[in-house]
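S.K.: just coords:
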């Protein structure tokens, strides 16, 4: 399979709107509601695939049947896979295409196969040889969609398709073959795989009054990717900072909850790292003060290595316990009283706590 192109993708919603406007401008009306195609092609012969091994070949003995009232002159079968599945042996009468993620849909590969075969109503046909896909090393909770129609379902508008590189495959009658019940079916493909989620903290060092940077990380160490559907809740990273520190500038992807911060941790793609950067002010020395990063929010049944789901944040105070310099707190009360005595009796001195700097 060719490498996925890196292209900017136009929203499918915008394309649909422009297409409708173009039809109106050209005076072309869409088909009337009552205009049905001469036949309806249903797909069958395939079902959920469970506990498959990564890097194994899966055969799809797809069947098609014309459920319409009249003959169909040609058939199109479309295969769509999520990123844990690969199409390595694509027949010459098929085209493949990579489509990047958009509108809550994951990146995926599509193969569309054309069959110049007449289908009479009610006669089941199957492929001369099964269509195959291969589970990749990072396969885990994947999906495949298979659909059939008597028209070309079209291609993605941004990425050009590529022709198949294997001998063409045809359709043959399959007496007694499984009749489909839908024009499109979704097949869960579950691979026996794991994903190791890991968080790392940081070692902070500075004097009282200093502003320091804390960088925590979240990484999916693989080998599996973890498909996050729109309804799937992501894992969360709960960050607690060492006592005696205050947040000057939080990471923009995190939100405050009391004295803690909660950061979203998608962890979808394997070997991809997210970094959470905070600016902290060391307000005072608290002996033994430590913070932590902890994965929370959802169960992680695929993560069999839980020891790295939490990490400490250490803090080492250097120099004097009280600190000094431009980042230290306002003038102490005792010092203010002495200064007031110098400028004369009756002088009023207001002491203000220095405000925490706003995020920039």
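M.R.: All right, it came through fine. A quick note: this is a predicted structure, and the numbers were derived from the prediction, not measured.
S.K.: could you use CA atoms for every contact and neighbour count after this?
M.R.: Noted.
S.K.: and the helices in this structure, which stretches?
M.R.: If DSSP state H is used as the criterion, the helices of the chain fall at 12-26, 333-343.
S.K.: name the residues that touch stretch 168-184?
M.R.: Outside stretch 168-184, the residues that touch it by Cα atoms under 8 Å, 6 or more residues apart in numbering are 40-45, 63-65, 91-94, 115, 117, 123-129, 145-149.
S.K.: so how far is residue 215 from the closest residue to residue 312 other than its chain neighbours?
M.R.: With sequence-adjacent residues excluded and distances taken as Cα to Cα, 6 or more residues apart in numbering, residue 312 is closest to residue 292, at 4.3 Å. To residue 215, residue 292 is 12 Å away according to Cα to Cα, to the nearest Å.
S.K.: which residues do those two both contact?
M.R.: Common neighbours of residue 292 and residue 215, counting by Cα under 8 Å, 6+ apart, are residue 201.
S.K.: which one's more surrounded, these two?
M.R.: residue 292 (21 against 17; other Cα atoms under 10 Å).
S.K.: the more buried one reaches residue 260, doesn't it?
M.R.: No. Because the distance of 9.9 Å does not satisfy Cα atoms under 8 Å, residue 292 is recorded as not touching residue 260.
S.K.: show me the contacts for residue 94.
M.R.: With Cα under 8 Å, 6+ apart as the criterion, the residues that contact residue 94 are 111-114, 163-164, 168.
S.K.: residue 83: how many residues sit nearby?
M.R.: Using other Cα under 10 Å, residue 83 is surrounded by 22 other residues.
S.K.: skip the chain neighbours and tell me the closest residue to it.
M.R.: With Cα to Cα, 6+ apart as the measure, residue 108 is the residue that lies nearest to residue 83, at 5.5 Å, once sequence neighbours are left out.
S.K.: isn't that neighbour up against residue 87?
M.R.: No. Distance between residue 108 and residue 87: 10.8 Å, which falls outside the contact criterion (Cα under 8 Å).
S.K.: ok, and here's another one to check against it:
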């Protein structure tokens, strides 16, 4: 079914990629796609944000006759603006794809009629109509023909025309063969000391039947850690305490080969970290897809260049991605610190008018295993007994006050616990506490087992 034009739309493969990577922006380096005529003209403009430069098609196999390549996607964006800043619609957009080079080697198994894609001879035309924002679509699905030999097939030329914007042209080089980009997987680390260093050595290989004749980009991101600005051929999102790095590494990568970086990329674990990760994605440099890359103006590392050295990539620890096997692979180093046993109570505030009965959620303590949470009420606040059946059954409510002035509140990680209390009177500076117990043998820091409970008077 046709979808509304002007939207950015992605198929299942694109959705999987975006989920894996988390974000989508345009590659900040030189773009391989240019509007005809050189310098950008005033008025309506159309930009090709995503069209592959090299497209790999797996060789036909009788055992898997329906095996198909990565989705071939075309991403367009309307970038022109009027003098008042309003976006300009690009009128009557047509995408023409010359498929002549595929004859006898690849067949078109499906045409995207939802985007009005139709073949006439060796040319497919997708009549997109008007584009106000952008479009991302797959024009066709290709399958290899029996007998097609491995190697370069030729150039597939794409021309994008409209009635009011410069023509956009692009060439995709088609190769018969299936490289399979892999990345070495990391084992999780436990009991990591906050403030310590983690050294990640990216490694990637090619378990396919065709060489990847390209250089590579390694995109590294850190959560609950920051990166050292080490290498001159790596760009960083910040000059101080960056969390993202983009390194340019040499190729090519023959079939069956694997390499690792000749030095580690170093992350420093945050002082407050409990759980975190360092993830890297390996990409073909001239087909970075729509990944979150860094512009050329980003700060560079202060040391020498990062290189690669050969390694054995035949093991099971070198694995491909679920999608985009010829385009990308990734690996994650998950870590937990020795603070995961440090129970930390979370304070809260009781807010309301004098005389009002309010329900206040009691936060679940960090690293708590479940059980009793104790609340000492601030002066001027009293607990209101809760009657069975007057609250949702999936919620817990604190019980009646105990003889020592404390209120017991049962807590479970995936359930909400509430304190029902009356604000009896205003008491300046009134403050109570919330606390929970942990084993001092594994949690020597008992001071943060208690946190303040405050009162905020309304009106």
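M.R.: Noted; the coordinates are in hand. Keep in mind the model is a prediction, meaning the values are calculated, not measured.
S.K.: what's the TM-score here?
M.R.: Here the TM-score of the superposed chains, computed with TM-score structural alignment, normalised by the length of structure 1 as the reference length, equals 0.50; 258 aligned residues with a Cα RMSD of 5.9 Å.
S.K.: just give me the neighbour total for the residue nearest to residue 83 of structure 1.
M.R.: For residue 108 of structure 1, the tally of surrounding residues (other Cα under 10 Å) stands at 20.
S.K.: and the strands in the stretch 201-350 of structure 2?
M.R.: With DSSP state E, counting those that start in this stretch applied, the stretch 201-350 of structure 2 shows strands at 203-206, 216-223, 225-227, 234-236, 244-249, 258-261, 265-269, 275-284, 308-310, 318-320, 328-337, 348-352, listed in chain order.
S.K.: the second one packs against which elements?
M.R.: Strand 216-223 of structure 2 sits against strand 244-249, strand 275-284, with contacts defined as 3 or more Cα pairs under 8 Å, 6 or more residues apart in numbering; DSSP states H and E.
S.K.: what stretch of structure 1 does that strand fall on?
M.R.: The alignment of strand 216-223 of structure 2 onto structure 1 (TM-score structural alignment) spans residues 75-82.
S.K.: cool, the fourth one as well?
M.R.: Against structure 1, the aligned range for strand 234-236 of structure 2 is residues 94-96 (TM-score structural alignment).
S.K.: need the nearest residue in space to the counterpart of residue 265 of structure 2 in structure 1, chain neighbours excluded.
M.R.: The criterion is TM-score structural alignment: under it, residue 265 of structure 2 has residue 131 as its aligned partner in structure 1. Beyond its immediate neighbours in the sequence, the residue positioned closest to residue 131 of structure 1 (Cα to Cα, 6+ apart) is residue 60, lying 5.1 Å away.
S.K.: structure 2: which residue goes with the one you found?
M.R.: Using TM-score structural alignment, residue 60 of structure 1 pairs with residue 200 in structure 2.
S.K.: likewise for residue 187 of structure 1?
M.R.: Residue correspondence to structure 2 (TM-score structural alignment): residue 187 of structure 1 is matched to residue 333.
S.K.: and that match, how many neighbours?
M.R.: Residues near residue 333 of structure 2, counting by other Cα under 10 Å, number 18.
S.K.: how far away is residue 244 of structure 1 from residue 280 of structure 1?
M.R.: Residue 244 of structure 1 sits at a distance of 10 Å from residue 280 of structure 1 (criterion: Cα to Cα).
S.K.: and the match of strand 216-223 of structure 2, how far from the chain's centre?
M.R.: 22 Å (Cα atoms, centre = their mean, to the nearest Å).
S.K.: run through who's touching that stretch.
M.R.: Contacts with stretch 75-82 of structure 1, where a contact means Cα under 8 Å, 6+ apart, come from 41, 106-117, 142-153.
S.K.: ok, the residue nearest to residue 131 of structure 1 - how many residues close by?
M.R.: Residues within reach of residue 60 of structure 1, counting by other Cα under 10 Å, total 16.
S.K.: likewise residue 21 of structure 2?
M.R.: Here the number of neighbours of residue 21 of structure 2 (other Cα under 10 Å) works out to 16.
S.K.: touching, it and residue 291? I think so.
M.R.: Yes. Taking Cα under 8 Å as the definition, residue 21 of structure 2 is a contact partner of residue 291 at 7.1 Å.
S.K.: residue 280 of structure 1 pairs with which position in structure 2?
M.R.: In the superposition onto structure 2, residue 280 of structure 1 corresponds to residue 422 when matched by TM-score structural alignment.
S.K.: roughly how far apart are the nearest residue to residue 335 of structure 2 once chain neighbours are set aside and residue 21 of structure 2?
M.R.: Excluding the flanking residues, the one nearest residue 335 of structure 2 by Cα to Cα, 6+ apart is residue 189, at 4.6 Å. Between residue 189 of structure 2 and residue 21 of structure 2 the computed distance is 22 Å (Cα to Cα).
S.K.: dump the helices of structure 1 into CSV; add distance to residue 313 of structure 1 and mean neighbour count as well.
M.R.: Shown next, in CSV, are these (distance: least, Cα to Cα, whole Å; neighbours: other Cα atoms under 10 Å):
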stretch, distance to residue 313 of structure 1, mean neighbour count
helix 12-26, 44, 11
helix 333-343, 33, 11
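S.K.: which residues does the aligned partner of residue 146 of structure 1 in structure 2 contact?
M.R.: Residue-level alignment of residue 146 of structure 1 against structure 2, with TM-score structural alignment as criterion, gives residue 280. By Cα under 8 Å, 6+ apart, the contact list for residue 280 of structure 2 reads 202, 218-221, 330-332.
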